[in-house]
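In: coords below, sequence missing:
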């Protein structure tokens, strides 16, 4: 090859190397970030994710675009993030269903929650309420249990889809009480609540945030809440323990995850941004208004989240095994 032809090639290679180096050294983030919410828009996970990511985007100086990728109890969107590039530009808003109960529910689950993700931290959690339609005739948990024992197979359970929080928490509830209703899956909690209020189903295990819009309508019976103490929004509703169901311990916790392999420095940027968002009075107020409880400072960050996942995976294995449920992803 002639020398005059070699020189332009060398120069071009040098420019390409400089461009690649400049790209590698660019401060993170240098472009918009995608936050996958693996459920339909308008649900508790979606609402929480938008509130928190709005604050985090201001810290990053880049927009965080929320993308709803629903399906298979949240595992469709979670799988997408697990398989995405570990560059920090894609994360998922998971919860107890996608990153704990899914291990037992889906024998062919296409990811391992403890292996295929980089935990960022817990965002919030909310207790589960057992609610019944107004005219079912159950004005207390005791009277509901009597109805369940007599009519169990005829009762209809409205839930937000197979593998959803309302579904798996009611697996635990019905196992504790000792009856098997007919499950009626809906495309989201809002539709499940609408039909429950209309009397087209009998009861549900709902997130606190799902029922807050209906507190003043007198269309539902609030039978018990799975929380350590009574919640301020429903001071007259007993805890599960007060109602005689000490084994009914369930809550929906939400957390942010990056795919595995993301550099620690980028993971730490997200963890710090999440901490700052949860410390913001405006964010806290909006989350609490939505029925969410923020984790205390010592329960934030990757390590407490990984510990919580490990414990919950083992716990839900037993619950799902007892219920004899297996799903296809």
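Out: Thanks, I have it. Note that the structure is predicted; figures quoted are calculated from it, not measured. Numbers count the residues shown, from 1 in each chain.
In: contacts, neighbours, all on C-alpha from now
Out: Noted.
In: Count the residues that sit near the residue lying closest to residue 61 once chain neighbours are set aside.
Out: Leaving out its chain neighbours, the residue that sits closest to residue 61 by Cα to Cα, 6 or more residues apart in numbering is residue 29, at 7.9 Å. For residue 29, the neighbour count with other Cα atoms under 10 Å is 16.
In: Strands of the stretch 51-200 of the chain, residue ranges please.
Out: Listed in chain order, the strands of the stretch 51-200 of the chain (DSSP state E, counting those that start in this stretch) span 64-68, 90-95, 117-133, 156-159, 182-185.
In: just checking, what packs against the fourth one?
Out: Read that as strand 156-159. Applying 3 or more Cα pairs under 8 Å, 6 or more residues apart in numbering; DSSP states H and E, we find strand 156-159 packed against strand 182-185, helix 189-197, strand 203-207.
In: and these as TSV, adding distance to residue 275?
Out: Below are the helices and strands packed on strand 156-159 laid out as TSV (distance: least, Cα to Cα, whole Å):
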stretch	distance to residue 275
strand 182-185	35
helix 189-197	28
strand 203-207	24
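In: One more to weigh against that first structure:
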């Protein structure tokens, strides 16, 4: 990823935060009722995993339950729009991703919110790399060989993704553009069927999250050629980054961050940031994420505010290249 999470773990776990000013909650603040954390994806998925770990840890530090509310649909837009309309009193949070605050403004004609104007940044929580995997029968043992093979077979190799406009689709389009290859996108209805087709050898390759592809890679069902983070990951230390192979500077990880509605005050934002930071510094909670492939790096509100516009541009460019349109 670019900017503040360009290297895994590069974010400081503390530091002064230049917080946005608002009407609510100046000075010390504690919630007086349960908090709601809106999540734009179904229970059990990658986003839901980090939401529930963060909610558990923050609840212990805030003295109130933090209820995860899954409002799936439109790539996270439904949950984000609800969060944007909530009162800025600290009791409603959004677990945002590089969908709602990255690709979606370009992918959908009307997302129902402005990802910059309508939110108060609280903290980036974590990221997870995407992994370029191929079927083991493919005669390409590294990225350079894959690019050479694709150029020798223009329009005759395929890559799978969970859906049109999904992260795996957009990363694939970035890869094609940066390598000058013609690889055909094949969308499926979810990450599981997309990966199943690659494991079966009916589709040659995909970009899947580390959490989902790790076990098939370890079992020899898939061959990992590269990761999309700027640094290698401890779970696959022998697998190079795309940046160190054929695409210098390339990064395209999935990320997860907390936002409140616009106008949330300094005291509220600072308290929520501290709760998130302390929660994910807890060794047991942190391990529940790192064991599944997440890189935890809780940053300041100011860092998150500076980070989002660049992500909107990066993922938006991929959407424009792909010609994808949200449904």
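Out: Nice, I can see it. Worth saying up front: this structure is predicted, and the values here are computed from it rather than measured.
In: contacting residues around the aligned partner of the residue nearest to residue 61 of structure 1 in structure 2?
Out: In structure 2, residue 29 of structure 1 lines up with residue 31, judged by TM-score structural alignment. Counting by Cα atoms under 8 Å, 6 or more residues apart in numbering, residue 31 of structure 2 touches 62-64, 90-91.
In: Could you do residue 30 of structure 1 as well?
Out: Residue 30 of structure 1 makes contact with residue 62, according to Cα under 8 Å, 6+ apart.
In: Apply 10 Å and report the result again.
Out: 23, 60-62, 89 (Cα atoms under 10 Å, 6 or more residues apart in numbering).
In: Over to residue 210 of structure 1?
Out: Applying Cα under 10 Å, 6+ apart, the residues near residue 210 of structure 1 are 43-44, 128-129, 189-190, 192-193, 290-291.
In: One more: residue 50 of structure 2?
Out: 44, 56, 95, 125-127, 256-257, 285-286, 288-289, 292, 294, 296.
In: re the thing from before, okay if I get the contacts of residue 210 of structure 1 as TSV plus neighbour count and distance to residue 173 of structure 1?
Out: Listed next are those as TSV, based on neighbours: other Cα atoms under 10 Å; distance: Cα to Cα, whole Å:
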residue	neighbour count	distance to residue 173 of structure 1
43	18	22
44	25	21
128	27	10
129	28	10
189	25	18
190	17	21
192	26	17
193	26	18
290	19	24
291	21	21
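In: Nearest to residue 238 of structure 1, out of those residues: which one, please.
Out: Ranked by distance to residue 238 of structure 1 (Cα to Cα), the contacts of residue 210 of structure 1 are led by residue 129 at 10.0 Å.
In: That closest one matches what in structure 2?
Out: Match for residue 129 of structure 1 (TM-score structural alignment): residue 131.
In: I'd like to know how far the nearest residue to that match once chain neighbours are set aside sits from residue 209 of structure 2.
Out: Nearest in space to residue 131 of structure 2, with sequence neighbours left out and distances taken as Cα to Cα, 6+ apart, is residue 227 at 4.4 Å. In this view, residue 227 of structure 2 and residue 209 of structure 2 are 9 Å apart by Cα to Cα, to the nearest Å.
In: Now do the helices in structure 2.
Out: All helices of structure 2, identified by DSSP state H, fall at 46-62, 77-85, 104-107, 143-152, 167-179, 191-199, 210-218, 266-281, 283-290, 301-322.
In: quick check: the fourth one aligns to which part of structure 1?
Out: The reference is to helix 143-152 of structure 2. Counting by TM-score structural alignment, helix 143-152 of structure 2 falls onto residues 141-150 of structure 1.
In: The matching stretch: which residues count as buried?
Out: Buried residues in stretch 141-150 of structure 1, counting neighbours by 16 or more other Cα atoms under 10 Å, are found at 141, 144-145, 148.
In: After superposing, tell me the mean distance of stretch 271-280 of structure 2 to structure 1.
Out: On superposition with structure 1, the mean distance recorded for stretch 271-280 of structure 2 (mean Cα distance after the TM-score superposition for structure 1) is 1.1 Å.
In: Tell me the residues of structure 1 aligned with that stretch.
Out: Aligning stretch 271-280 of structure 2 against structure 1 (TM-score structural alignment) gives residues 269-278.
In: May I see the buried residues of stretch 165-177 of structure 2?
Out: 165-176.
In: And for residue 77 of structure 1, the neighbour number?
Out: For residue 77 of structure 1, the count of nearby residues is 24 (other Cα under 10 Å).
In: isn't it right up against residue 38?
Out: Yes. The pair residue 77 of structure 1 / residue 38 is scored as a contact, 4.5 Å apart, by Cα atoms under 10 Å.
In: which residues are common contacts for those two?
Out: With Cα under 10 Å, 6+ apart as the test, residue 77 of structure 1 and residue 38 both reach 67-71, 92-94, 98.
In: about what we covered before: now do the same contact list for the aligned partner of the residue nearest to residue 131 of structure 2 in structure 1.
Out: Taking TM-score structural alignment, residue 227 of structure 2 has residue 225 as its aligned residue in structure 1. By Cα under 10 Å, 6+ apart, the contact set of residue 225 of structure 1 is 127-131, 205-208, 231, 234, 237-243, 248-251.
In: now do 7 Å
Out: 127-130, 237-240 (Cα atoms under 7 Å, 6 or more residues apart in numbering).
In: From residue 103 of structure 1, how far off is it?
Out: From residue 225 of structure 1 to residue 103 of structure 1 the distance is 26 Å (Cα to Cα).
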